[in-house]
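Peer 1: give me a 3D structure for the following:
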Amino acid sequence: MSDSKENTSSHPLSTTECYEWSRMHGEPLGTANFKSELSDFVVEETLRFELSGEGAHHFLYIEKQNINTDIVVQKLIRFAEVKPTDVGYAGKKDRFAITRQWFSVQLPLLREIDWSEFNDDEVKVLEVTRHDKKLRIGAVKSNHFDIRLRDLNISQEDFKKRLDKIIEEGFPNYFGEQRFGNRGANLTRGIDLLIKNKKLKNRNLQGLLFSAVRSYLYNHVVSERINKGLSAKLLQGDFVMLSGSEKGFVVEDISAEQPRFIENDILLTAPLAGSRPQPMHEALSFEAECLSEYQVLIEKLANKRFNEERRALKCFPKNVTSEWHNETEVSLSFDLPKGAFATSMLRELVTLVEHKPVKGMTNNEHD
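Peer 2: A predicted model of the protein is given here:
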């Protein structure tokens, strides 16, 4: 066991090699500058439930620029003079972007706040309503993206062909690089915590670090399945997920499920590692082989009471449109389900050269 620990802890998970996941549609067509301006990456969140308009929880649809979701939470706590547990949100959004997402703040029923006074150079309240329950992580239905790619060195015809293929066949549902932290720091720390059986006082941070490890293992299995030509093939015992749902089942009769698989009514999945693996037979053997060198990490996750969860192997963008502004600039608009990363779709098109804007920059471009 000691040798396994040493091998696992020395594995180069924190290097750039850990981001070289297999692509589904071939090598990138070229390069593109990404996030040259804040307005080059715009995200709008849609919740999976309707707001009642009544209750103690003030729901705020907030536009933020060049700050992360946690900073908005801290601003709300200070402004409304509430406890951290009184503030909720459904998911974290990119810092280097213009994002619009919901937050909830619980207040006494008779207390009123002029939320317009919360606005500053970084945040703006676009809509206010009420609801009877706090906003919880995972309550997102979908995210809408408006993205501009600049300085492309590929033809519009080739771009369209690849984009059409992605729309029809989907793209690998990889967790994006941001999940692993700056230069893989979250991944490295998460592995260290597991191997050395450490605990952090900050449970939220600890959960984030463990999530980075599970995300890496998921990406690894997806990459291996693509690499071995199995991303469009059912294996005996595959755990598949119903399209548009988080529910699924084990495939016992491939021939009976093949028509639904071809129509993308059911989707292949890959594991978020933990105890109680869900696939069986051939599919279970395949995943076990993929993860054989990481068994120590999986055992440690199981000891932390993580049960295996499943995530769809592919993602299909919806409502996709593109508009070329000139020969080297294109805007993409599309919807992705919750948890999907726009960068995982874009990497199937081009190699992204990211130019993050500096703090406090102005941006008056509106398209």
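Peer 1: contacts, neighbours, all on C-alpha from now
Peer 2: Noted.
Peer 1: can you pull out the strands in the stretch 51-200 of the chain?
Peer 2: Applying DSSP state E, counting those that start in this stretch to the stretch 51-200 of the chain gives strands spanning 57-65, 87-89, 98-106, 123-131, 140-150, 171-172.
Peer 1: quick one: contacts of the shortest one?
Peer 2: Identification of contacts with strand 171-172 by CA atoms under 8 Å, 6 or more residues apart in numbering yields 23-24, 222, 313-316, 344-345, 348.
Peer 1: now the other sequence, so there's something to compare against:
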Amino acid sequence: MLPDWPRAQGAPLVSGLLKAQPEDFVVEEVFDLEFSDDGEFDWLWIEKRGDNTEYVAKQLARMAGVQPRAVTYSGQKDRHAVTRQWFCVHLPGKHKPEWSVPENETWQILRQGRHRQKLRLGSHRYNRFILRLSDLDGDLTDLDARLQVISEGFPNYFGEQRFGHGGGNIDACRQWFTGQLTPGRFDRGMYLSAARSLIFNTVLAERIKAGNWNTGLNGDMFSLRDSGSVFLADIDAEISTRLASGDIHPSGPLYGKAGKLEVSADVAQLEDKVYAEFSDLCAGLMKNNLTMERRALRVIPKDLQWQQLDDRSLSLAFSLPRGCFATALVRELINY
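Peer 2: Alright, predicted model coming up:
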């Protein structure tokens, strides 16, 4: 089981349902794209319901008669949702196929075009979300106050979907690291991501408990808003002003071999304690040659809007940088 990591505003006063049906969770990639009308790559704008991204990629490979590795996408999307995202199929020396999706499938091609460039992982900048929270029960007056605070930033936790059902990806990762499991390439990547995410979430939880997750701590590396670039700086008046304005955020570790991205002082002491708690996962990550990266501890939603639909449901619309989880926002608002 996964820990119930602390919320920035404390436990929500309202409970409800998220994803009562796929249409309650709509996510769409925000992508700047111009087709070249030639090239070796077919780009397909696909809407899916109830399917994961990897499943659709495999179906496209089968339809095009290519190996699965010839199909790429920018990011994994939720299965229990309505999602719209780009897929790319490498077709060197081949005519553009007649893409015909079987009627019994729960995904469809909305748009397509030819391009000279391959779609690479992490190419899109944002995801746009439209959510419906239903069966709300509790002090609904608390929602507006929480959303006002959330609009200025919320903890950038990895969502529970990163860890598999009941944290199963962490269990499988430990079995792999101890030689009890031999996963394939896709599963290996999933388990490594889950291990790094668990360590990051634990560091963020400790920072929330200490009250410095969004204000900085001695030895912090700071992340530029929405860019991923990080830098080391002492906390002075300028840094404090930039933190308060949301221009920069404190960062946490995506564990791996140390390089240029090294924290110091109080931050290093806190993170070292977490590494000791998960020494088995850290050793396995090192063995797999991952390099240390940093991730912002805070994320500020873009264009956050909300509307009370009736006395038991609420709609939310917002955009988040790629890699950030809508469920991390929702858990600050309600218990679901």
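Peer 1: just put the strands of the stretch 51-200 of structure 1 in JSON lines and tack on mean neighbour count and distance to residue 161 of structure 1.
Peer 2: Listed next are those as JSON lines, based on neighbours: other CA atoms under 10 Å; distance: least, CA to CA, whole Å:
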{"stretch": "strand 57-65", "mean neighbour count": "23", "distance to residue 161 of structure 1": "33"}
{"stretch": "strand 87-89", "mean neighbour count": "22", "distance to residue 161 of structure 1": "38"}
{"stretch": "strand 98-106", "mean neighbour count": "24", "distance to residue 161 of structure 1": "29"}
{"stretch": "strand 123-131", "mean neighbour count": "17", "distance to residue 161 of structure 1": "37"}
{"stretch": "strand 140-150", "mean neighbour count": "21", "distance to residue 161 of structure 1": "17"}
{"stretch": "strand 171-172", "mean neighbour count": "25", "distance to residue 161 of structure 1": "14"}
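Peer 1: among these, which is nearest residue 304 of structure 1?
Peer 2: For those, the distance to residue 304 of structure 1 is smallest for strand 87-89, at 25.5 Å, taking CA to CA.
Peer 1: what do we get in structure 1 for residue 122 of structure 2?
Peer 2: Mapped onto structure 1 by TM-score structural alignment, residue 122 of structure 2 lines up with residue 138.
Peer 1: same deal with residue 53 of structure 2?
Peer 2: Using TM-score structural alignment, residue 53 of structure 2 sits opposite residue 69 in structure 1.
Peer 1: so what's its match closest to, chain neighbours aside?
Peer 2: residue 92 (5.5 Å; CA to CA, 6 or more residues apart in numbering).
Peer 1: any idea how far residue 101 of structure 1 is from the one you found?
Peer 2: 9 Å (CA to CA, to the nearest Å).
Peer 1: before we move on, what about residue 160 of structure 1?
Peer 2: For residue 160 of structure 1 relative to residue 101 of structure 1 (CA to CA), the value is 30 Å.
Peer 1: what residues does residue 141 of structure 1 make contact with?
Peer 2: With CA under 8 Å, 6+ apart, residue 141 of structure 1 has these contacts: 45-48, 337-338.
Peer 1: apply 6 Å and report the result again.
Peer 2: Contacts for residue 141 of structure 1 (CA atoms under 6 Å, 6 or more residues apart in numbering) come out as 46-48, 338.
Peer 1: next one: it from residue 49 of structure 1, what distance?
Peer 2: Look at residue 141 of structure 1 and residue 49 of structure 1: by CA to CA, they are 8 Å apart.
Peer 1: part of a helix, is residue 295 of structure 2?
Peer 2: No - with DSSP: H, G, I helix; E, B strand; the rest coil as the criterion, residue 295 of structure 2 is strand rather than part of a helix.
Peer 1: what does it correspond to in structure 1?
Peer 2: Structural alignment (TM-score structural alignment) places residue 295 of structure 2 against residue 311 in structure 1.
Peer 1: measure its match to residue 326 of structure 1 for me?
Peer 2: Taking CA to CA, one finds residue 311 of structure 1 at 38 Å from residue 326 of structure 1.
Peer 1: I'd say residue 319 of structure 1 and residue 333 touch.
Peer 2: No - contact criterion CA atoms under 6 Å: residue 319 of structure 1 and residue 333 do not qualify, at 7.4 Å.
Peer 1: more neighbours: which of those two?
Peer 2: Shown here are residue 319 of structure 1 and residue 333; by other CA atoms under 10 Å, residue 333 has more neighbours (18 against 10).
Peer 1: quick one: stretch 206-219 of structure 1 aligns where in structure 2?
Peer 2: Residue span in structure 2 matched to stretch 206-219 of structure 1, by TM-score structural alignment: 188-201.
Peer 1: and what of stretch 329-347 of structure 1?
Peer 2: Aligned using TM-score structural alignment, stretch 329-347 of structure 1 spans residues 313-331 in structure 2.
Peer 1: what do you get for stretch 38-45 of structure 1?
Peer 2: Under TM-score structural alignment, stretch 38-45 of structure 1 corresponds to residues 22-29 of structure 2.
Peer 1: neighbour-wise, which of the contacts of strand 171-172 of structure 1 leads?
Peer 2: So for the contacts of strand 171-172 of structure 1 (other CA under 10 Å), the most neighbours sit at residue 222, 28 neighbours.
Peer 1: where does that one fall, helix, sheet strand or coil?
Peer 2: Recorded secondary structure, residue 222 of structure 1: helix (three-state DSSP).
Peer 1: related to what we said a few turns ago, list the contacts of the match of residue 122 of structure 2.
Peer 2: With CA under 6 Å, 6+ apart, residue 138 of structure 1 has these contacts: residue 90.
Peer 1: quick one: contacts for the counterpart of residue 126 of structure 1 in structure 2?
Peer 2: When structure 2 is aligned by TM-score structural alignment, residue 126 of structure 1 is paired with residue 110. Contacts for residue 110 of structure 2 (CA under 6 Å, 6+ apart) come out as 45-46.
Peer 1: switch the cut-off to 7 Å
Peer 2: 45-47 (CA atoms under 7 Å, 6 or more residues apart in numbering).
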